[in-house]
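Chemist: No sequence on hand, only this structure:
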């Protein structure tokens, strides 16, 4: 398949993902975003293959406009604090889906390359979704047949793939093309209260990420028990975690998150990652999490 045909296929896939996302958000079909995506689909369907250079340029211009519109939607959505569903959906066993990226694949360059984002989202995250769905379906079969002979295996698969899916979903939204800098408001005050200063927090988080043994994550969490923030490491997805805490900011330090670009220089990847942190998203998660109050012990 030629590079041009690959590009067209990627565009079709992206357009379809954006439509699925708008459906999941219950965005009205009369919304301008829906009309633009539908119109673009009609244009693509009318085009003949193979495409000439002029047609490719026309597609590229429309895609850039649509990506800008979608990024504006995500920014407005984030500013309203609407990263938490206003509905109460129920996901049946084995029905999880890969969430779309809230920005274009190349939007985080030069800090994270387009190639990495495509592989990381389309391949690695999808594998966690598939693994989670399979584990849930197998456990559903076990309940139906009252046969739990493989409960240890499928419970491990459930934990591994489920943690991978949920943490990656947080990870994508924890980043933004307009990210970087430092937080503000109540999140900054809470960071300064517990860690002493933002610089001390940043240093500890970076060192935690750089010194994860093997593969895993560095995670800023909120603890409803102790009523303060904390920085944790997680090996793989679920080892060394504290189960009663709520992830706020997650950094993936598995090799697939950086090796194609940074090779064995994980520390460089960690240092550059701060340039894309979406502090608004982190603050929204903190504000919601801090509403939980368990009895301390």
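Modeler: Alright, I've got the coordinates. Computed from a predicted structure; not experimentally measured. Numbers count the residues shown, from 1 in each chain.
Chemist: Going by C-alpha atoms from here, please, whenever you check contacts or count neighbours.
Modeler: Fine.
Chemist: Show me which residues of stretch 113-129 are buried.
Modeler: Within stretch 113-129, the residues that qualify as buried are 113, 114, 116, 117, 120, 121, 124, 125, 126, 127, 128, 129, counting by 16 or more other Cα atoms under 10 Å.
Chemist: nope, stretch 213-224 is what I was after
Modeler: 215, 216, 217, 218, 219, 220, 221, 222, 223, 224.
Chemist: In the buried residues of stretch 113-129, find the pair that's most separated.
Modeler: For those, the maximum inter-member distance is 22.8 Å, found between 113 and 129 (Cα to Cα).
Chemist: Comparison target below:
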């Protein structure tokens, strides 16, 4: 199975001013494209060649894992963004209140973990098999699928995600992220 680039659900300039067209050209158009291309090269002629990204992530290691996970992680991240932010559906408000105290408490904890994650990586809202939500931080290409968790929301805190627009101000990028989150999509992902 040849893996391909996902189609963005918005135009390249649509996320401005929070995320510029230039950032998307590099982050989506170059970084993600490189992961997809590398993955296809690495899996050719291997047992991973006909697997889904999820199966590769659960079974591979090394370069194959890194490129598969980065392809999946970036796709999930870009698909969660929207130029026209939606209100948080009641179902999601209720679940965040149940597991974090309130949506505001969730956002505060998520922001804190994203701000303090050392180096490159990802911050995930995940759901376990019992339906409980939690926030996980994963370095490098880490993905909660490897731990049996269901991804619900993710923020990319690799420097390439924000350096064009925010330079070294990760906290400003995280704040901008909350203006781009498609809460309806997030709500659809919870059980």
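Modeler: Cool, the structure landed. Note that the structure is a prediction, hence the values are computed from the model and not measured.
Chemist: Closest to residue 209 of the first structure out of the buried residues of stretch 213-224 of the first structure?
Modeler: Closest to residue 209 of the first structure, out of all of these and judged by Cα to Cα, is residue 218, at 4.8 Å.
Chemist: Please identify which helix or strand holds that closest one.
Modeler: Under the criterion DSSP states H and E, the helix or strand holding residue 218 of the first structure is strand 216-223.
Chemist: So which bit of the second structure is the following helix or strand past that strand matched to?
Modeler: Where DSSP H and E defines the elements, the next helix or strand beyond strand 216-223 of the first structure is strand 228-235. Residues 132-139 of the second structure are matched to strand 228-235 of the first structure when aligned by TM-score structural alignment.
Chemist: Quick one: residues in contact with the matching stretch.
Modeler: Stretch 132-139 of the second structure is touched from outside by 95-96, 99, 110, 113-114, 117, 119-128, 144, with contacts defined as Cα atoms under 8 Å, 6 or more residues apart in numbering.
Chemist: could you pull out the helices for the first structure?
Modeler: In the first structure, the segments counted as helices under DSSP state H are 3-24, 32-46, 53-79, 114-118, 126-145, 151-173, 185-195, 198-210, 259-262, 266-273, 279-289.
Chemist: can you list those in TSV and add distance to residue 103 of the first structure?
Modeler: As requested, the helices of the first structure are arranged in TSV below (distance: least, Cα to Cα, whole Å):
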stretch	distance to residue 103 of the first structure
helix 3-24	10
helix 32-46	15
helix 53-79	6
helix 114-118	11
helix 126-145	17
helix 151-173	9
helix 185-195	24
helix 198-210	24
helix 259-262	20
helix 266-273	16
helix 279-289	14
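Chemist: Please identify which of the ones you listed is closest to residue 250 of the first structure.
Modeler: With respect to residue 250 of the first structure, and counting by Cα to Cα, the nearest of these is helix 151-173 at 5.5 Å.
Chemist: Just the buried residues of that closest one, please?
Modeler: By neighbour count, and taking 16+ other Cα under 10 Å as the criterion, the buried residues in helix 151-173 of the first structure are 154, 157-165, 167-173.
Chemist: One more: stretch 32-43 of the first structure?
Modeler: 33, 34, 37, 38, 40.
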